[in-house]
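Visitor: okay, sequence plus prediction incoming.
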Amino acid sequence: MKEELLINNQDTIVALATPQGVGAIAVIRLSGKDCIDIVNKVFKGKDLTQQESHTIHFGTLRDGDKIIDEVLVSLFIAPKSFTKENSIEISCHGSQFIIKQIIQLLCKNGARLARAGEFTKRAFMNGQFDLAQAEAVADLIHSDSEASHQAALNQMRGGFSNEIKKLREQLIHFASMIELELDFVEEDVEFASREDLEKLINKLQHVIKALIKSFDLGNVIKNGVPTVIAGKPNAGKSTLLNALLNEDRAIVSNIAGTTRDIIEDEINIEGVSFRFIDTAGIRETSDTVEAIGVERTHAKMKEASLILYLFDLAEDNILDINREINRLENLGVPFLKIANKTDIAQPELKEALGKMEDVLYISAGKGENIELLKNKLLEQVNLDKVKRGDTIVTNVRHYESLVQTRDSLQDVLNGLAMGITNDFLALDIRHALHHLGEITGEITNDDLLANIFSKFCIGK
């Protein structure tokens, strides 16, 4: 915190914007009121101080008479830049030696190294966008699927922020009327209709609860769907994992208990990441190592967003299958019932299963119905909201603020029902406004900002 306070936000900052490592080109960014003058000192070409914004200039960077590199300099004059400050991007050759030489040269001439996320923090501080949109920049950079990319893009373009601002504006109006009533308490004047306030709070609660509920989907989109493959030993769990991944990721053997630890891997199915977790077979065992694996299986099942319960049509019986299904239902985690080894199935077991709903029949070894299984997996994730561009909460900080807002609004409703005095009613409304304001940055503090932007990469 003290270090943060010592940082001068008027400094010109510099950082490598492209990934570390040798490449064809690298991009070095600068931002700050003096950045054009600083680069102009070491740039041999056109006078950058006399050029227009959004222009690119070829020349050389020199330390005295020594040429460091031939570069392209992109010029962005305030406020027409990402940070709303004077900004420059230098495209140079991707040698680590050259990059180091250029950054050292710029620092020697008045720039300083940027902190993690400092470019985006300056954009936020200068009003380029709000805090929720700034966080979406980081989500966009780290998006690794179509769904996470679309959700981050919608948020960065202000979809979520606009929802919050609408809610806050409506609440501010009533808050100001109630605050005004406090100045006329002796005259017993009512500026804000309690009936209208109750209607508004109920309306806001409906929207906020929908946003809170959307976090289940948002968390899945952002972090992937943790999907446990569970079942008895030799049910074909490892074979199914290999079939889904289309590679030999897990050891397959006809010896029961081959998988003794957790094996994880990830695939992308039509824009959604699924993190598949192959587990030890569920059974009673005297083998110490296998028993630890079974214990881990149960732990992973409790943490999962989805369970693929796999049973063996060649070996299992209907009583054991029904018993495991009852356990899964009591666990409360969504699951799919998958009957494996259709090619060698017991006829009587298939007949008994005919009365059971929603059973998917596959042969993991032969790759039969694997694509159908993938479609079933996608059905568990409601992507229609993403495709429509609906507002989806993906950030746990936003989720927690919304929950606190919901609770504060419930306090308002309880207060209205109890007929509490205006000063207490105004206090509950202010709490709700505070929590909404935390999301977009109207209400914030240095510790919160430092924590958020420290998670960004340097150069962004």
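Guide: Good, I have the coordinates. Residues are numbered from 1 along each chain as shown.
Visitor: alpha carbons only for contacts and neighbour counts from here, please
Guide: Noted.
Visitor: neighbouring contacts of stretch 41-59?
Guide: Around stretch 41-59, the neighbours that count as contacts under Cα atoms under 8 Å, 6 or more residues apart in numbering are 36-37, 40, 60-64, 70-77, 80, 109.
Visitor: for the nearest residue to R122 once chain neighbours are set aside, give me its contacts.
Guide: Closest residue to R122 apart from its sequence neighbours, by Cα to Cα, 6 or more residues apart in numbering: T83 at 5.6 Å. T83 makes contacts with 31, 119-120, 122-124, 126, 128, as judged by Cα under 8 Å, 6+ apart.
Visitor: and the comparison structure, right after this:
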Amino acid sequence: MLPPSLSDTIVALSTPPGAGAIALVRLSGPQAISITDGVFIGKRLRDQAGHTLHYGTIREGERIIDEVVVSLYRSPHSYTREDVVEISAHGSDYIVQELLSLFVRRGARLAEAGEFTKRAFLHGAFDLAQAEAVADLIASDSQLSHQVAMRQMRGGFSQELKELRSRLIHFAALLELELDFGEEDVEFADRTGLVALLQEVQGLVRRLLRSFALGNVIKHGVTSVIAGRPNAGKSTLLNALLNEERAIVSDIAGTTRDLIEDEVSIDGIRFRFVDTAGLRDTTDVVESIGVERTLKRVQQAALVLYLFDITNTTPQQLEAEIEVLHAPAGVPVLAVGNKLDVASDAELSSFQHRPSTVLIAASRGDGLDELRETLLALVRGEGLDRTGSSTIVTNVRHARSLEQALQHLDAVVLGLEAGTGTELLAADLRHALAALGQITGEISNDDLLTSIFTQFCIGK
């Protein structure tokens, strides 16, 4: 018998609200076809094959609400694995509300947030990690975030986790068997083989966890603060990176008083560049507020570009100025020397071999390609397959579950080395398996599902 929520037929608008050319109203559930049949004037839907389109009108009594095209999908060959009807109507708010009200009066109920995808998960269309990737795919705003979400939605991450769990389950079963024969002091699980397997699994889990830093960047972008003294060329650099005149450029020091932000995609990764007020001691009240905001924004940055004028800065001054930034630990600070085109050979040689330094001429665009490559290398860290075929963790919930799994795997390894009893080993191994299972939904609870699917839009 189906749970009460699955025995209902649900309805929702699946296109964005507001006036438009087309609005798509979706019904899913046991009565989706019969409810629509009761108001659709055209072919009798219950006699039609799935994956077919039908033109007609939606009426209530003699009143025509709209001319529509109905898409018919029969269970289990639909997104939710239930009978699904999708009605393409004219994109009027009035028409949409009339259709929704009509279907509710005929026996459907309004869908909850993410309920269509939740039903697909509950019916086994895909696992929980794939379901969450659906939301990531909808939210993707760069080529790389789209590639990563698409790969996860198609089961790449899930398959890797499934293989990890299946290998651990075999040994867990042998440990559980030992517990059944505890009084006979027998060992079914090869301890040496278990240690080797656990070390391999630990390595894979650590790799996935390391990928989360990059995954978070792919999903949310990189906030990159451009800091430096007045007239270093920060606004010129921002305009060059964005390829537009976004910030005012002037020879007058202190022109930029407030933060100017904009985004650009570099090789599929979204960077949000922040042009800031020049760092210097000033008696100007407004400018001093801008300097305070700059230092505060540095504390919130994922990456800092410290821009300096090659022609009037020494290496010692550069080090002292970067120190003043007090960038948070772990945040990369890239020194960018500007005015390459007018610097002398002696001035250039002072910085050419300094680590984490790129030399450019922002006004002419010289060195910008090298700067972009350096930015990508800093963000990618250990590297990324640009085709998007590498498994990358982008979800905070997944990262926390992997951390829990690794913690229990570490405990099992330490226990094996210390000769810990089988019961404790088995308990830690069960916890590790449970943590991995929570990612794909093999182990889940109603609160977890509610938390995940309420973040979806209503019609998905």
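Guide: Great, that's in hand. Please read these numbers as outputs of a predicted model, since none were measured by experiment.
Visitor: could I get the TM-score for this pair?
Guide: Once superposed, the chains reach a TM-score of 0.93 (TM-score structural alignment, normalised by the length of structure 1), with 455 aligned residues with a Cα RMSD of 2.1 Å.
Visitor: ok, and the most crowded of the contacts of T83 of structure 1?
Guide: Highest neighbour count within the contacts of T83 of structure 1: S31, with 30 neighbours (other Cα atoms under 10 Å).
Visitor: that older thread, restricted to strands, list the contacts of stretch 41-59 of structure 1.
Guide: 60-63, 70-76 (DSSP state E).
Visitor: make TSV out of these and add neighbour count and distance to L378 of structure 1.
Guide: Rendered in TSV, the data for these read as follows (neighbours: other Cα atoms under 10 Å; distance: Cα to Cα, whole Å):
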residue	neighbour count	distance to L378 of structure 1
T60	18	53
L61	27	53
R62	17	56
D63	15	57
E70	16	50
V71	20	47
L72	18	46
V73	25	46
S74	18	44
L75	24	45
F76	24	44
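Visitor: those residues: which two are farthest apart?
Guide: The largest separation in these, counting by Cα to Cα, is between D63 and F76 at 23.5 Å.
Visitor: picking that back up, and which of the contacts of T83 of structure 1 is nearest D261 of structure 1?
Guide: Nearest to D261 of structure 1, judged by Cα to Cα, of the contacts of T83 of structure 1 is T120 at 41.9 Å.
Visitor: list the contacts for the alignment partner in structure 2 of the closest one?
Guide: Using TM-score structural alignment as the criterion, T120 of structure 1 maps onto T117 of structure 2. By Cα under 8 Å, 6+ apart, T117 of structure 2 lies in contact with 79-80, 131, 453, 460.
Visitor: would you double-check that T117 of structure 2 falls in a strand?
Guide: No. Under DSSP: H, G, I helix; E, B strand; the rest coil, T117 of structure 2 falls outside any strand and is assigned helix.
Visitor: can you classify the residue in structure 2 that the residue nearest to R122 of structure 1 lines up against by secondary structure?
Guide: With TM-score structural alignment defining the correspondence, T83 of structure 1 maps onto T80 in structure 2. Put simply, T80 of structure 2 is coil when judged by three-state DSSP.
Visitor: now the residue nearest the centre of structure 2: how far from T394 of structure 2?
Guide: Centroid-nearest residue in structure 2, with Cα atoms, centre = their mean: K219, separated by 3.6 Å. Computed as Cα to Cα, to the nearest Å, the K219 of structure 2 to T394 of structure 2 distance reads 7 Å.
Visitor: which part of structure 1 matches stretch 217-234 of structure 2?
Guide: Counting by TM-score structural alignment, stretch 217-234 of structure 2 falls onto residues 220-237 of structure 1.
Visitor: now the matching stretch, how far from the centre of its chain.
Guide: Its chain's C-alpha centre and that of stretch 220-237 of structure 1 lie 21 Å apart, by Cα atoms, centre = their mean, to the nearest Å.
Visitor: check the contacts of T117 of structure 2 and tell me the two furthest apart.
Guide: Y79 and F453, at 15.5 Å, using Cα to Cα across the contacts of T117 of structure 2.
Visitor: got the contact list for L128 of structure 2?
Guide: 121, 439-441.
Visitor: hmm, 6 Å instead?
Guide: 440-441 (Cα atoms under 6 Å, 6 or more residues apart in numbering).
Visitor: counterpart of it over in structure 1?
Guide: In structure 1, the residue matched to L128 of structure 2 (TM-score structural alignment) is L131.
Visitor: excluding chain neighbours, what is closest to the residue nearest to the centre of structure 2?
Guide: Spatially, and ignoring its direct neighbours in sequence, K219 of structure 2 is nearest to S145 (5.9 Å; Cα to Cα, 6+ apart).
Visitor: quick one: that neighbour is in a helix?
Guide: Yes. S145 of structure 2: assigned to a helix according to three-state DSSP.
Visitor: roughly how far does the aligned residue in structure 1 for it sit from Q410 of structure 1?
Guide: Matched to structure 1 by TM-score structural alignment, S145 of structure 2 sits across from S148. Counting by Cα to Cα, the separation of S148 of structure 1 from Q410 of structure 1 is 32 Å.
Visitor: more neighbours: which of those two?
Guide: Legend: neighbour count by other Cα under 10 Å for S148 of structure 1 and Q410, higher for S148 (26 against 18).
Visitor: one step back: make JSON lines from the contacts of T83 of structure 1 and add distance to E290 of structure 1 to it.
Guide: As requested, these are exported to JSON lines (distance: Cα to Cα, whole Å):
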{"residue": "S31", "distance to E290 of structure 1": "57"}
{"residue": "F119", "distance to E290 of structure 1": "51"}
{"residue": "T120", "distance to E290 of structure 1": "49"}
{"residue": "R122", "distance to E290 of structure 1": "53"}
{"residue": "A123", "distance to E290 of structure 1": "54"}
{"residue": "F124", "distance to E290 of structure 1": "52"}
{"residue": "N126", "distance to E290 of structure 1": "58"}
{"residue": "Q128", "distance to E290 of structure 1": "56"}
